[in-house]
Structures are given as structure tokens and as C-alpha cells.
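>>> Have a look; sequence and predicted model below, questions after that.
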Amino acid sequence: MSLNIAFLLWLILVVVHDFRMRRVPNWLVLAGAALALTALALGAGPLGGDWRAALLGAGAGFGVLLLFYATGLMGAGDVKFASALGLWVGLPALASIWIVASLIAGAHSVLWFVLKRWPFFPRLALMLAGPSRAPESGAPSGRVRSIPYAAYLALATAAWMVWGRQS
């Protein structure tokens, strides 16, 4: 049970950091991966020590989102976080988490677009846009990342932990 609480705290750190900075640092990703590996070794994770599902989840999280990174639609931190997340939840749960996170991210982008065109709530539009900064160096498209996708993955995972998983 204490590993689940540590995992939930890790998710909260990812949410806060991604919303505030629009990036997920490597130390935070590595901490989550180490936590997932510890849970797997102890058989205390939601998968009960199913290494195959966890490794498939990590590979899928990395591989699928790497395509979005390569096209400039996502940051590298999002890709690495999805891989660490897949290690924790495994491949079966990762698909439903992706769907929920993508729906939330889609709502974020639609709301941001609407508020940019019709500034009814300028503070909300600024909050959705994220911190003002230059485009990420080394990003294929050179665009500024405005959607905190790792945060939405973390929120969807927290909801899955509370309501979705069948233990």
C-alpha cells in the first residue's frame, strides 16, 4: 500500500511540474521508473509482479509517443514519462489511460483556441498557454509546448488508480 501512495505522490509531482513548467525533468521520470521497478520486484504493483505486461507497457508508452515527438507534437519528457508510466500500469491499462488523457488534452487545446480567438477570460487563456518562453531547443518543429500532456496522463492514471482498476 505504501508503494501506491508513493506512486500517487509521484503522479502529483509530475502534474504540478508539467503544469507550471511545461516539462518533466529526467530525475522525476527516473524516480517513477525506479518506483515501478521496485513495485514489480516486490510484487506490490497493480500488476502483482507481471513483468511482461509492464515491459510491454513501457515499450508501447515510449514507442507510440516517440512518433509524436518526432513530428514535433510532443516533448521528450512526455515520451519518457509515458514509458515510466507504462512500466507501472502495464500495457492493458495504458490504452484506457491514453484515451482519457488525450480527451483531456483535446479539451485543453480547444478551450485554449477558443479563448485565444475570443478572449472572454484572458487569465484562463494565459494559464492554458503555459509559461512564456522560447521554443525548446532541439525540438523538431521548434514550437513552444503548450499542452501539459504528461500532466494529463498522470491525472488519468490517478483516476484509474481510484476508480478504474479491478483488483
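Yes, it's here.

>>> make it CA atoms for all contacts and neighbour counts henceforth
Noted.

>>> Mind checking which residue lies nearest the centre of the protein?
Ala150 (2.3 Å; C-alpha atoms, centre = their mean).

>>> Touching, that residue and Val14? I think so.
Yes - counting by C-alpha atoms under 8 Å, Ala150 touches Val14, with 7.1 Å between them.

>>> picking up where we left off before, so where does the residue nearest to the centre of the chain fall, helix or strand?
helix 149-159 (DSSP states H and E).

>>> Likewise for Leu126?
Going by DSSP H and E, Leu126 is part of helix 122-129.

>>> Packing partners of that helix?
helix 76-117 (3 or more C-alpha pairs under 8 Å, 6 or more residues apart in numbering; DSSP states H and E).

>>> before we go on, here's another structure to hold up against the first:
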Amino acid sequence: MNVSVGGFLFIAWAVVVAISDCRARRISNSIVVAGLAAAFGCAFLQCGPFGVSPAQAAIGVLIGLVALLPFFALGLMGAADVKVFAVLGAWCGMHALLGLWMAASFAAGVHALWLLVITRTRLAGLVRHHGATFELAGKRSTPYAACLTVAASAWLVLQGLTRVLR
């Protein structure tokens, strides 16, 4: 196993999370557990795409869980979002979590604004839009776990580009 395999595992997991979140606004525990197992497996085999040790992965999980748990407790975030953030802590380490959180929150804010604009323009009859607007069961929401995994995937790609350009 080498770093490219770890990177492939991470991207595959991130894609599954993003698709599940966008389509159903639900991420099964089996997807979360698979990501956690892959992250720790890569950490133990020293083939993770972010170069995280097992100790860093464990600390990342705890920090990721504790950081977003209050938002879940207040009803502002789903449990899957918190669990995915914890798994990202295992993949990326705690040092990356603040940046990932900020990037994902920015993306989620842009998505929420887009939903507001498209909803208002449809109501006013200004725009005829028949495509999906991330509406599920009559509720508009942002797939935050997808935003998190896209931010982490973009960071991985940027790291790879930086290495190639050196």
C-alpha cells in the first residue's frame, strides 16, 4: 500500500458521503464507520494522504466530535455532519479541522444564499426553474457533510499540486 492508495480511499469515501448527503440528506453509519476504519488503517500503515499518525488521527476524531457536538445539541446540525467531521479529523488531523470547517461553512453559506435567491425568484415568477434545488420533503437545507468532504478533497488536490510544482 502506498500514499496513492490512501488518497484513492479518501476520495472514494468523500464521494460516497457527498452523494449520499446530496441525494438523501442522510449518511448511514456504515459509511461513517468505513471512513473511520480506512482513516485509521491508513494512519497505522503510514499511507494516509495527509500524513497523519495514529495518535494524530485519534486526537483529530475527538476534536472533530467535540467541536461540532454543541451545534447538534442545539438542533443546528445533523448527527451525520458531526460524525463526518470527526472522521475527517482522523483522515486530516486536528490541525486541518478549523480550515475545513471554515471552507465548508463558506460553501454552505453560498448554497443557502443561492436557495434563497432561487426560491424568491421562483415565487415572483421571474425565473422558470425545474431543476433540483436540494429540496427534500418540502424542506430546503444545505448538505453540510458534502461541503465538508468537498473542502477536504480540494485540500488534498491542492497539496498534490503543490508537490508536483516543487
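Arrived safely. Note that the coordinates shown come from a computational prediction; the quantities given were computed from them, not determined experimentally.

>>> Superposed, what's their TM-score?
TM-score of the superposed chains, computed with TM-score structural alignment, normalised by the length of structure 2, equals 0.85; 155 aligned residues with a C-alpha RMSD of 1.9 Å.

>>> what does the residue nearest to the centre of structure 1 align to in structure 2?
By TM-score structural alignment, Ala150 of structure 1 lines up with Ala145 in structure 2.

>>> Would you mind listing the residues in contact with its match?
Counting by C-alpha atoms under 8 Å, 6 or more residues apart in numbering, Ala145 of structure 2 touches Val17, Ala18, Asp21, Ala80, Asp81, Val84, Phe85.

>>> Kindly recompute the last result at 7 Å.
The contact partners of Ala145 of structure 2, taken as C-alpha atoms under 7 Å, 6 or more residues apart in numbering, are Ala18, Asp21, Asp81, Val84.

>>> Relative to Gly75 of structure 2, how far out is it?
15 Å (C-alpha to C-alpha, to the nearest Å).

>>> do the same with Val3 of structure 2
38 Å.

>>> The two: who's more crowded?
Higher neighbour count among Val3 of structure 2 and Gly75: Val3, with 16 against 10, using other C-alpha atoms under 10 Å.

>>> How about the more buried one, nearest residue that isn't a chain neighbour?
Cys47 (4.5 Å; C-alpha to C-alpha, 6 or more residues apart in numbering).

>>> helix/strand/coil for the alignment partner in structure 1 of that neighbour?
Alignment note (TM-score structural alignment): Cys47 of structure 2 maps to Ala44 of structure 1. Classification of Ala44 of structure 1 using DSSP: H, G, I helix; E, B strand; the rest coil returns coil.

>>> tell me, how many neighbours does the equivalent of Ser30 of structure 2 over in structure 1 end up with?
Alignment note: Ser30 of structure 2 maps to Trp27 in structure 1; criterion TM-score structural alignment. By other C-alpha under 10 Å, the residues close to Trp27 of structure 1 number 9.

>>> So Trp27 of structure 1 versus Ala58 of structure 1, what's the distance?
For Trp27 of structure 1, the distance to Ala58 of structure 1 - C-alpha to C-alpha - is 17 Å.

>>> and if you look at Ser146 of structure 1?
Counting by C-alpha to C-alpha, the gap from Ser146 of structure 1 to Ala58 of structure 1 is 25 Å.

>>> more neighbours, these two?
Ala58 (25 against 20).

>>> Work out for me the element the equivalent of that one over in structure 2 sits within.
Residue pairing (TM-score structural alignment): Ala58 of structure 1 is matched to Val61 of structure 2. Under the criterion of DSSP H and E, Val61 of structure 2 resides in helix 54-73.

>>> what is the orientation angle of that helix with helix 79-92?
In terms of direction (axes from the mean of the first three to the mean of the last three C-alpha atoms, to 10 degrees), helix 54-73 of structure 2 departs from helix 79-92 by 160 degrees.
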